[in-house]
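1. With the sequence up front, the predicted model follows.
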Amino acid sequence: MTKRIFLVIIMMISTLGIFSFKNNATDVKTSFASFYHDKFNGRKTASGEIFSNKELTAANRTLPFGTQVKITNLISGKSVVVRVNDRGPYHSSRAFDLTKAAFSSIGDTRRGTIAIEYEVMD
């Protein structure tokens, strides 16, 4: 009997322990971002939208289409919120391909990539 009570108590503590831990760490990550070439204007994105370098959109390999992401340039501190509507970039060191409008709002397009911090917006 005492073994059974002991096991029930351990199971209750384990179950309650799982629910008591919250992920207090923000989901801010760092990586690099590049921007789309103008040759993609007018082409379809992976989501089916027509691409425009004038919009504030981005490509990411895994985030669902429509996800809003805050991208911050780690050097300048400037930020922009973009909407994921395409897949890519297909370069392992970069997490995002930004439109020229998004990239130029936080960095210099004379540079091919910038170090970024990104956070999925709720």
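-> Received the coordinates, thanks.

2. Could you use CA atoms for every contact and neighbour count after this?
-> Fine.

3. quick check, G66 in a helix?
-> No: counting by DSSP: H, G, I helix; E, B strand; the rest coil, G66 is not part of a helix but coil.

4. For it, grab the count of nearby residues.
-> 14 (other C-alpha atoms under 10 Å).

5. Comparison target, given below:
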Amino acid sequence: MSNKLHVAAFVIGAVAIAASTGTASAQCGRASWYALTSKTASGERMNPAAMTAAHRSLAFGTKIKVVNKANGKSVVVRINDRGPFVKGRVLDLSKAAAQKLGFIRSGHTPVCMAKVG
């Protein structure tokens, strides 16, 4: 399956999940990455090698599947921090998650995400 078809299938699936659960769990926008070693808003130490992310409102511990719309790569991350605090961004990912999604060099990318589990 081509990357564009994979992304389209994920977005359609995420919208279907959101509709069936009655929640707005599907969201698209821009994501960036960060690699601090300070404490996160949840109280745990930020680990750049972990599959974690910051989101403004999702509960800590929520797992989400994130798809890079530019290349179709995906990863599941756990929310453990708050942010991003940059206009137009919906997610801050750990360095490891950004690496798996393939956007370390650019620093940010368009993504779609949906809750899993």
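-> That came through fine. Worth saying up front: this structure is predicted, and the values here are computed from it rather than measured.

6. What would you report as the TM-score here?
-> In this superposition the chains share a TM-score of 0.77, using TM-score structural alignment, normalised by the length of the second structure; 97 aligned residues with a C-alpha RMSD of 1.6 Å.

7. Isn't C112 of the second structure up against V66?
-> Yes: C112 of the second structure lies in contact with V66 (C-alpha atoms under 8 Å); the separation is 5.8 Å.

8. overlap in contacts of those two?
-> Common neighbours of C112 of the second structure and V66 are not found (criterion: C-alpha atoms under 8 Å, 6 or more residues apart in numbering).

9. Buried residues, stretch 98-106 of the second structure. List them.
-> Across stretch 98-106 of the second structure, burial judged by 16 or more other C-alpha atoms under 10 Å covers 98, 101-104.

10. so where in the first structure does it end up aligned?
-> Taken onto the first structure by TM-score structural alignment, stretch 98-106 of the second structure occupies residues 103-111 there.

11. how about V77 of the second structure, what's its match in the first structure?
-> Checking TM-score structural alignment: V77 of the second structure goes with V82.

12. Trace A58 of the first structure over to the second structure, please.
-> In the second structure, A58 of the first structure lands on A53 (TM-score structural alignment).

13. Tell me if I am right that its match is in a strand.
-> Yes: counting by three-state DSSP, A53 of the second structure is part of a strand.

14. L91 is in contact with that one, correct?
-> Yes: counting by C-alpha under 8 Å, L91 is a contact partner of A53 of the second structure at 6.8 Å.

15. Looking at those two, which has the bigger crowd around it?
-> Using other C-alpha under 10 Å as the criterion, A53 of the second structure and L91 rank with A53 on top: 32 against 29.
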